[in-house]
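[1] turn this into a model:
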Amino acid sequence: MKIGIGADHNAYEAKEELKRYVIDELGHEVKDYGTYSAEAVDYPGIAFNTATGVKNGEVERAILICGTGIGMAISANKIKGVRAAQVHDPYSAERAQMSNNAQVITFGAKIIGVDVMKLLAKEYLSNTLPEEILKERLIKLVQEKRKKLNMLKITLAKFLTTARRK
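    Sure, this is the predicted structure:
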């Protein structure tokens, strides 16, 4: 699997170590979206570029790291169609994929250490939401939208009938 990785200056060293782990130990290909040094940088640009890479199919999933993980998650979620989840324990790493089909996870370098990041990355990358569940959710969503549309049609018809009487 091709994995995108990005970090701000608060997490540059953690990103470099995690990147090596994902390549050497987990056997994935990695595309590095920056930052490329410990010099101060604003994280939103890195999050946007990485999330856009996911959206455009450059990478299948991504890992973003900043001081808390919060800013990267918020920024990545601004890209339409991308779901980013901040994770901090094995259960949230698993559920990011298995419950939410998140394509991006985020870590806080000032919250958890690199060893924990490695554990969480392994957990997240080893899980895939089964296609059957995705199809079931999509069918349910379409059915709900159709119900709402039918309710709107009924409401509009009633309104138009009342308006014609007046």
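
[2] when you work out contacts or count neighbours from here on, use the C-alpha atoms and nothing else.
    OK.

[3] list the residues that contact the most centrally placed residue in the chain.
    With distances taken as C-alpha atoms, centre = their mean, residue 84 lies nearest the centre of the chain, 2.3 Å away. Neighbouring residues of residue 84 by C-alpha atoms under 8 Å, 6 or more residues apart in numbering: 73, 74, 76, 77, 102, 103, 104, 105, 106.

[4] another one to check against the first:
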Amino acid sequence: MSSAPLTIAIGGDHAGLPLKTILQEALAAAGHEVLDVGTNDTASVDYPDFAHQVCAAVEGGRASFGVLVCGSGIGMQIAANRHAGIRATVLHGTTEARLTRAHNDANVACFGARTTGPEVALDALNAFLATEFEGGRHARRLAKLAPPAA
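    Okay, the predicted model is just below:
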């Protein structure tokens, strides 16, 4: 995991719970403060509820990054990217993790518990947290993602 301790908001739905638990424990073991917004039960829940809570923590400055887990990661990514200050991406490996941080300044990592194994997810999360945004031409491109002025 990243060398400097961070505050990381984490959330997942019922399908993501097993992987969420593994990621949460690894983050805590690495010395990060983990803000767990749930779910912590296998009862069926709605993934947007948890995505919105994690994104609110990141947007509000209570967390440096967010981690979201559902069955595929896709629903969480869609819900998270509804927030103006969030750049969320589904991760399947370390290359995506490094590039999305370096080039897109992503701040929420999404994982699919049914599509990505724990070891791969842990490696990807480590790469995500350890990679700095490169800025430069990438900052210019990110600025173009802002909503147009009214």
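
[5] TM-score for these two?
    Aligned and superposed, the two chains score 0.86 in TM-score terms (TM-score structural alignment, normalised by the length of the second structure); 140 aligned residues with a C-alpha RMSD of 2.1 Å.

[6] in the first structure, which helix is the longest?
    Counting residues, the longest helix found in the first structure (DSSP state H) is helix 131-165.

[7] adding neighbour count and distance to residue 20 of the first structure as columns, could you present the contacts of residue 84 of the first structure in TSV?
    Formatted as TSV, those follow (neighbours: other C-alpha atoms under 10 Å; distance: C-alpha to C-alpha, whole Å):
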residue	neighbour count	distance to residue 20 of the first structure
73	26	22
74	17	26
76	27	23
77	18	26
102	21	22
103	23	20
104	29	18
105	29	17
106	30	17
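
[8] in helices, which of the residues you listed fall?
    Using DSSP H, the contacts of residue 84 of the first structure in helices are 73, 74, 76.

[9] now tabulate the residues you listed in CSV and tack on distance to residue 120 of the first structure.
    Putting these into CSV (distance: C-alpha to C-alpha, whole Å) gives the following:
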residue, distance to residue 120 of the first structure
73, 16
74, 19
76, 19
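
[10] now, which of these sits nearest residue 131 of the first structure?
    Comparing those against residue 131 of the first structure with C-alpha to C-alpha places residue 76 closest, at 23.8 Å.

[11] next up, the contacts around the closest one.
    Residue 76 of the first structure neighbours (C-alpha under 8 Å, 6+ apart): 44, 47, 48, 50, 51, 82, 83, 84, 104.

[12] how about the helices in the second structure?
    17-29, 47-59, 74-80, 94-104, 118-130, 137-143.

[13] including distance to residue 37 of the second structure, could these go into JSON lines?
    Output for these, formatted as JSON lines (distance: least, C-alpha to C-alpha, whole Å):
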{"stretch": "helix 17-29", "distance to residue 37 of the second structure": "11"}
{"stretch": "helix 47-59", "distance to residue 37 of the second structure": "7"}
{"stretch": "helix 74-80", "distance to residue 37 of the second structure": "14"}
{"stretch": "helix 94-104", "distance to residue 37 of the second structure": "23"}
{"stretch": "helix 118-130", "distance to residue 37 of the second structure": "18"}
{"stretch": "helix 137-143", "distance to residue 37 of the second structure": "28"}
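
[14] ok, which of those helices comes nearest residue 40 of the second structure?
    Taking these one by one with C-alpha to C-alpha, helix 17-29 is closest: 6.7 Å.

[15] give the buried residues for the closest one.
    Buried residues in helix 17-29 of the second structure, defined by neighbour count with 16 or more other C-alpha atoms under 10 Å: 17, 18, 19, 20, 21, 23, 24, 26, 27, 28.
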